[in-house]
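# Take a look and give me a structure for this.
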Amino acid sequence: MPFFIRTMMKVLRVPNRTIFIVVIAFVFGSATIAYALEPSTFHTWFNALYWVMTTMATVGYGDFFAKTNIGKAFTIFLYVFGIGLLSLIIGKIIDLLSTIYKHWEAGKLNFHGKDHIIIINWSKKAQYAIDEILSFSPSSHIVIIDESDKHPVTDRHEIHFISGDPSSEDILEKAMLKQAKAVIIFADTRIDEPALADGKTLLIASSIERLHPNVHTTVEITQDKNTKNFRHVKVNDFVLSYDAVSRLAVRAALQQGSSEIINQLIRRDVGDDIHEIPVRPEWRTYKDAFMGTLEYGATLLSDRDDLGINRKLNEPIPADARLFVVSDEETHRKLLEVDKRQNS
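Next comes the predicted model:
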């Protein structure tokens, strides 16, 4: 028995590639031997291969079987060694799948894809961001980078997790940063000191800027005074976490009902939302765009971050304009359909 156990342990330590090669050689060799022993039984080599596979799998349909003594002896050999080899390779496959899943869960696997969204630093806010992204675009692929060692969202296959330092070049390359559509950096909630949390965020943003300066980057900042420190790394958008909550609370107290409007605009599942629309060729001025969107029930809100365009309606729309409207999903869809028909 100790000899058997030692032998099995040695077999289990054999590299997977070697085992696969041995099994393939065993199956094909057995088919060749079976056909050579009883050509009148199997008629073709492929039938012999089929018989070997059904015998090793213990299926045994009975449409082919050995008729000579030497053929039956070979069948016994196939039972003893073939079934064992097949069980071994099945076990190896299951073990390989289990290993892949464990590595995926631990964030050790590279992401393979493009046009994805990278979310850095896991928190409740990151969870809400993922829900919002998937409600807006259910087919989106998301990569989470965090220093924890376990996947925070294991029930969604479209969310990939990478464990490690998000400022590290190796980790960002594993997340396919250069193929990403956007990056969202949340403040690390494990750091109590706001200045230190913003310092870590700045380090991550600097690494992203160095590796992929053209990717759209949104950063959460805990203190407004630290915003100027991010200017040189070309961050596209800032979100002031604590400051925004405080301001929203004050507005709710002094201007009752205003917080409901803001909450509605930042949630896709309630009421109207902010949508970007393409500039139509017939729109020469902001007034043309205002009246053109109003016709469908949408309200022109801004050109990029300029919320004052309704005070300069007679000014021409610049070539690089990005117009945003407030509307529901159906109205936004109609506006896009009209633009699509005009361009077709």
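
# From now on I want contacts and neighbour counts done on CA atoms only, so please keep to that.
Fine.

# before we move on, which element is residue 31 in?
Per DSSP states H and E: residue 31 is located in helix 16-37.

# Let me know the next secondary structure element after that helix.
By DSSP H and E, the next helix or strand past helix 16-37 is helix 39-42.

# surely residue 142 meets residue 118?
Yes: in terms of CA atoms under 8 Å, residue 142 counts as a neighbour of residue 118; the distance is 5.9 Å.

# just the helices in this structure please.
2-12, 16-37, 39-42, 45-56, 69-77, 83-105, 124-136, 169-174, 194-211, 241-254, 258-265, 286-294, 329-343 (DSSP state H).

# Buried residues in the shortest one, which are they?
This means helix 39-42. Across helix 39-42, burial judged by 16 or more other CA atoms under 10 Å covers 41-42.

# Could you do the last one as well?
Residues of helix 329-343 classed as buried under the neighbour-count rule (16+ other CA under 10 Å) are 331-332, 335, 339.

# So which elements touch that helix?
For helix 329-343, the packing partners by 3 or more CA pairs under 8 Å, 6 or more residues apart in numbering; DSSP states H and E come out as strand 273-277.

# Following up with a second sequence; could you model it the same way so I can compare the two?
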Amino acid sequence: MKYLKKFRVLIFGLLAYLTLVFFLYLVEAGAESANIHSFMDAIWYSIVTLTTVGYGDFFPVTSVGKIIGIAFVIGSLGLLGLLIGKAVERFNEIQEKRKMGLNGTDFSNHIVIIGWNDFSREVVKQLRNSDRRVAIVTEQKDQIDLIYGSFGKDDVFVLFSDWRDTSNFDKLNLEQASVVFVNLPNDTDNLIAMLNVKKVNSKVDFVVALESSDLRDTFFSAGCTHVLSKNAIAARLIASYTYEPDVAMFANDLITSTVYNEESEFDIQQYRITSSNPFANQTFGHAFHTLKQKHNVIAIGICKTQNGTRELIKVPQDDTVLEVGDYLILILNGKTEIEIVREFGIKEGV
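Sure thing, here's the model as predicted:
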């Protein structure tokens, strides 16, 4: 119905225009000293006038012709205003579409966050400290500018969309994502969102923050990689502050990402062992002592993957061999992180 109305207006306007051009031709063609002698001359004059080009090669000489000419001049102002308005409207539509993320992103090996709140914001802060790219899905349009204002646009992408609308998932480049963090207000929504993402990328790892820790097994059965309870984590840390505050402060510092090149900031990081890593096929004991002496970095664990299952070995025996594909877990600061990245030839993380 909307398009039919526009079509009718277009047809009416075209007929009105052709009628004026025809009358202009009629009154001018036989006039003395007239220079509009044909219907095409009248059309040419009208187009030149309406587009405000104004060559002056054709012009009306009769009174009626001049009145019609005035109509074309007034019409040219309206046409110019319409064209400028449409151009501005189109430009605003393009800007709004880009702002809402509807053009998509070409990020790869990035983190996708579904659901935006204060907890998500803190997670993004830590991810950006680790130089990870992040794509965010939010239903809060007023948060888009705030997110970009806090984190910039180079390494953070925001998609304004209902998380239930899976047709927009292609804008997130989910096929190239490394991890999806689901952080919605309730656990039922978290489960539904996770299953919807799995339809697009069944191999991606999932991290879900639960309200109820009783549902951990349910999420693991559904294919979730890591299931966390925000209340349980907070409770453990708070309880630790009550009777061993120094340990709690140390633990809190370690789980916070380091600031680049900052010597006083410590963090726990993991690095994949590649074939070019100096400790590939070496023992954990050799890596431990070398890293401590050379960089003052402490190795505390290894993660091995066998048949798709990850095995975390805490404080491994000295004779444990570091194989290609394993992850070496280290305690280091922001300055030594630069040295480790240079020596290992790879950034932290999976």
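
# Got a TM-score for the pair?
Superposed pair, TM-score by TM-score structural alignment, normalised by the length of structure 1: 0.66. Supporting alignment: 271 aligned residues with a CA RMSD of 3.6 Å.

# Using JSON lines, lay out the helices of structure 1 together with distance to residue 151 of structure 1.
What follows is the helices of structure 1, written out as JSON lines (distance: least, CA to CA, whole Å):
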{"stretch": "helix 2-12", "distance to residue 151 of structure 1": "29"}
{"stretch": "helix 16-37", "distance to residue 151 of structure 1": "27"}
{"stretch": "helix 39-42", "distance to residue 151 of structure 1": "52"}
{"stretch": "helix 45-56", "distance to residue 151 of structure 1": "39"}
{"stretch": "helix 69-77", "distance to residue 151 of structure 1": "47"}
{"stretch": "helix 83-105", "distance to residue 151 of structure 1": "5"}
{"stretch": "helix 124-136", "distance to residue 151 of structure 1": "12"}
{"stretch": "helix 169-174", "distance to residue 151 of structure 1": "15"}
{"stretch": "helix 194-211", "distance to residue 151 of structure 1": "20"}
{"stretch": "helix 241-254", "distance to residue 151 of structure 1": "25"}
{"stretch": "helix 258-265", "distance to residue 151 of structure 1": "30"}
{"stretch": "helix 286-294", "distance to residue 151 of structure 1": "44"}
{"stretch": "helix 329-343", "distance to residue 151 of structure 1": "33"}
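
# just so I know, which of these lies nearest residue 158 of structure 1?
helix 124-136 (9.6 Å; CA to CA).

# just the angle between the closest one and helix 241-254, please?
80 degrees (axes from the mean of the first three to the mean of the last three CA atoms, to 10 degrees).

# what's the average distance of helix 124-136 of structure 1 to structure 2?
When structure 2 is overlaid, helix 124-136 of structure 1 sits 1.8 Å from its aligned residues on average, using mean CA distance after the TM-score superposition for structure 1.

# Contacts for that helix, please.
The contact list for helix 124-136 of structure 1 (CA atoms under 8 Å, 6 or more residues apart in numbering) reads 119, 140, 142, 186, 267-269.

# cool, and stretch 10-24 of structure 2?
By CA under 8 Å, 6+ apart, the surrounding residues in contact with stretch 10-24 of structure 2 are 39, 42-43, 46, 60, 64-65, 68.

# Now do residue 164 of structure 2 against residue 158 of structure 2, distance only.
With distances taken as CA to CA, to the nearest Å, residue 164 of structure 2 is found 16 Å from residue 158 of structure 2.
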